[in-house]
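J.: Turn this into a structure:
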Amino acid sequence: MWLVFFKELKELLRDRKTLFFMIALPILIFPLIIGGVVYFTDKAVKEAQSETLDYAIVGSQFAPDLAEKLNALSDLNLVVVPINDNHQQLIAADTVDFIIEIPANYSEHILQSGQATINVYLNDARINKVVARVEGIIKEQTNVLRQTAFESLHLNSDQGAALITPIVLNKIDTANQRESLGEKLGGMIPYMIFILCLQGAMFPAGDLGAGEKERGTLETLLISPIERYKLVLGKFFTVAAAGITTALITVASMALWGTLLSKGMAVEFVVTFMSSIGALDFVLIFLMLIPVVAIFASILLSLSIYAKSYKEAQSYMGTLVILVIIPIIFALLPNAELKGGWAWVPLTNVALAIKELVKGTMDYYQLFAIFGSTALIAGALIAFCIHWFNKEKVLFR
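T.: As a prediction, this is how the structure comes out:
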């Protein structure tokens, strides 16, 4: 068995493509994703905030002060359009970026005219910060009208505030910053880790089964005096070693970039989030990935043994990527928590556990259920892989 393992491992280390998916990709993926998202999001928002927008105002005669303040803004350019034109068509044709429509009942005497509704027509699918630019002027004008109404009623500012909002609901969040950010971002980490581990094991698995069929070396291997189950285990450990290496490098990459980010190489919330994850959390994440990789390796090797060619094996394995996403989606459900039945669901329980570790709310007693169920499924799949390899009709399809 170990002779087969070392032989396959030596051939594996000669394949540059496999080494890239095992080593280079896990190291690069986290800085590319985190840094790329932060950089391009920040760049897009800044460009949207600094862009000069064309606008039109309908009913400006009802609110001359408001129209004058909007016209004074340097990042807005007033465009005159026919009053009766269709607003949506003007925006769709890029004649203007947005249109403000002031109602006829707009007045400085709001107690007499009542509430006025100002319509803003815009294409909200774009990042343009239209509402943010206009909202400041509207709020300023609203405060002036409100203060005028208070003075006419002989109310001070506190009485006026109580009149507008008699009861204030104050939300006090008991979750710390790590738990809050972990709930929002923790679900992404299992997705990236699982896919990377699967990718790391996929290429060697395809080569050790279907690849040997294509090269005609499988028959030579079968006539050797080594027992069949030892051949399978040797190949399995090779595929698992590739997946575990990917898992180790992935978790180490998370820890490394978390340390770098904590030294001020990213935005504040990313620094706080990454630096709050402890060394023990990273170790537990890696240990939980070992039986997960065993599941991936046994399934991938079974598919590779069954396939007639390397190309056919790759098509089967591509479908497996989609199936791996499903347990992660279950972990993102609102009612999915690492307790009860969820702690025994393979892959989903590991995804939930990684999320809990990131949040800092892990119930460590659930590790018994996680390791137990995942190891049991992995063992059953390894046994199936051995059974599959012993079938001549499968080997020589």
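
J.: hey, let's count contacts and neighbours off CA atoms from now on
T.: Fine.

J.: Output the contacting helices and strands for the helix or strand where Tyr55 lies.
T.: Tyr55 is part of strand 53-58 when elements are defined by DSSP states H and E. Here strand 53-58 touches strand 76-78, strand 98-101, going by 3 or more CA pairs under 8 Å, 6 or more residues apart in numbering; DSSP states H and E.

J.: Give me whichever of those is most buried.
T.: strand 98-101 (a mean of 20; mean count of other CA atoms under 10 Å).

J.: got a list of contacts for that strand?
T.: Defining contact as CA atoms under 8 Å, 6 or more residues apart in numbering, one finds that strand 98-101 is touched by 54-59, 87, 91, 118-123, 130.

J.: can you put the helices and strands packed on strand 53-58 in CSV and add distance to Gly211?
T.: Compiled in CSV, the helices and strands packed on strand 53-58 are given as follows (distance: least, CA to CA, whole Å):
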stretch, distance to Gly211
strand 76-78, 63
strand 98-101, 60
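
J.: what comes into contact with the strand holding Tyr55?
T.: For strand 53-58, the surrounding residues in contact (CA under 8 Å, 6+ apart) are 67, 75-81, 83, 95-102.

J.: and this one, so I can compare the two:
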Amino acid sequence: MLLKIYLKELKDCFRDRRTLFLTVLLPIVMMTGLTFFYEQLVSGDEGETYTLAVDQSFGKEEEKILAGFDNIDIVKSSDPEKTLEDGDAAAALVLSPDFISKIESGQEASVTMVGDSFSQKSSNLMSLVSNALSIYEKTVISERLQAQGTDLKLIQPFTIDQKEMSEEDPNINLIAMLIPLILSIAIGIGAGPAASDLFAGEKERKTMEALLMTPVKRPTLLFAKWLTIATIGAVTGIITLIVVAIEINLLTENLRKAVSFGDNAGLVIGFGVLVSVIYAMFTASLLMLTSVIGKTVKESQSYSTPIMMLAVFPTMITTGIGVNELSFQHFAIPVLNLFSLLKELLFGVINYEHILITIASNLICMIIIFIIGRILFLKDKWVMN
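T.: As a prediction, the model looks like this:
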């Protein structure tokens, strides 16, 4: 009987075109856009050219300062700041009169850079100009010291060699944030409409009473509906991940280079799917509870909205944490443990203790929430509209 009810509810969910669109197509479209957005983000400023506004007195000697930066286009203007305000340049560079002459004669000279720190393009250009000016400054200092017969080692007593602890591509950290975010959103969006319809929808359509009059026990009916929600969530999450993986592999360059699991590829993928299913079951329990409490579909969706937003907080928490800094609480707290464990897996780290803690914590919370939902479902107050 449980299997028959489960298959019936599953068919009803996928028969509805609106639900099919919301549970399958919409997450895929959203995650596809998110994937290409992150690819564009990590592409940086390769091939990007920036327009720098300078004064009319900016001569060839001044241009030599920026000679090593081919992606900077110089535009001369009588009022560089006005050119910047008009949007014809990304930043403006204003040098004091007779800048080069003053530098050569040892007099004081000044440089003013004007830009918009809230603009990515302007910030990148100001950074490039600052680097060019720093190189020029060091060159001037070196020439002056050599002219006085001073050893250059006096101004550089030591060198700094920065080495990364991990040899992984830096972009893997971005993917470690992207994949859990995609998964949590896809599962929530996929399971949400089905959860609202299977309980609150039945009450709103006045079909719940007829359903309870059948010889099926309420716990069996509840479990079948919960299993349907969990299945739809898991299927949506896995399909979305497959589509995103294919897109990363075939349609991106920087993100594809960052992913490399080596000999652990099979285990990483297997545990990733397992965690996805467990998280879908946990989400299904929460959405089932909100649907049981809600009297209408709209009310149920209002209750479930905060659940969709839960993924925002783990994203902010785990972004600035290294893989070696993850501890027990990161794997013991539901939702947060999804991000933490997938981050480990994407870095190629397989820690069975962390996997067990994640699965156990999600199962415990899921069972507790399911029991609460079962208690409510057994009472006519929450079942009848």
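
J.: After superposition, what is the TM-score?
T.: The TM-score (TM-score structural alignment, normalised by the length of structure 2) is 0.83; 376 aligned residues with a CA RMSD of 3.4 Å.

J.: of all the contacts of strand 98-101 of structure 1, which two lie farthest apart?
T.: The span of the contacts of strand 98-101 of structure 1, defined through CA to CA, is set by Gly59 and Asn123 at 20.6 Å.

J.: mind checking how far the residue nearest to Tyr50 of structure 2 when sequence neighbours are not counted is from Lys102 of structure 2?
T.: Using CA to CA, 6 or more residues apart in numbering and skipping the chain neighbours, the partner closest in space to Tyr50 of structure 2 is Ile72 (5.0 Å). Counting by CA to CA, to the nearest Å, the separation of Ile72 of structure 2 from Lys102 of structure 2 is 25 Å.

J.: One more: Phe377 of structure 2?
T.: Going from Phe377 of structure 2 to Lys102 of structure 2 by CA to CA gives 84 Å.

J.: quick one, which of these two is more surrounded?
T.: Taking neighbours as other CA atoms under 10 Å, Phe377 of structure 2 and Lys102 compare with Phe377 leading, 21 against 14.

J.: Could you list the buried residues of stretch 389-397 of structure 1?
T.: Neighbour counts using 16 or more other CA atoms under 10 Å place 389, 395 of stretch 389-397 of structure 1 among the buried residues.

J.: Quick check: end-to-end length of that stretch?
T.: Counting by CA to CA, the terminal residues of stretch 389-397 of structure 1 are separated by 12 Å.

J.: quick one: it to chain centroid distance?
T.: Taking the mean of its C-alpha atoms, stretch 389-397 of structure 1 sits 41 Å from the chain's own mean (CA atoms, centre = their mean, to the nearest Å).

J.: what's the mean deviation for whichever strand or helix holds Asn349 of structure 1 versus structure 2?
T.: For Asn349 of structure 1, the host element (DSSP H and E) is helix 348-359. When structure 2 is superposed, helix 348-359 of structure 1 averages 0.9 Å from its matched positions, counting by mean CA distance after the TM-score superposition for structure 1.

J.: neighbours around the equivalent of Glu167 of structure 2 over in structure 1, how many?
T.: By TM-score structural alignment, Glu167 of structure 2 lines up with Asn176 in structure 1. Look at Asn176 of structure 1: counted by other CA under 10 Å, it has 11 neighbours.

J.: Show me what Val349 of structure 2 lines up with in structure 1.
T.: Per TM-score structural alignment, Val349 of structure 2 is aligned with Thr361.

J.: The residue nearest to that match when sequence neighbours are not counted - how many residues pack around it?
T.: Nearest non-adjacent residue to Thr361 of structure 1, counting by CA to CA, 6+ apart: Glu179, 7.4 Å away. For Glu179 of structure 1, the count of nearby residues is 21 (other CA under 10 Å).

J.: Equivalent analysis for Leu255 of structure 2, please.
T.: Leu255 of structure 2: 24 surrounding residues under other CA under 10 Å.

J.: Then Gly216 of structure 1?
T.: As a burial measure, Gly216 of structure 1 scores 11 neighbours (other CA under 10 Å).
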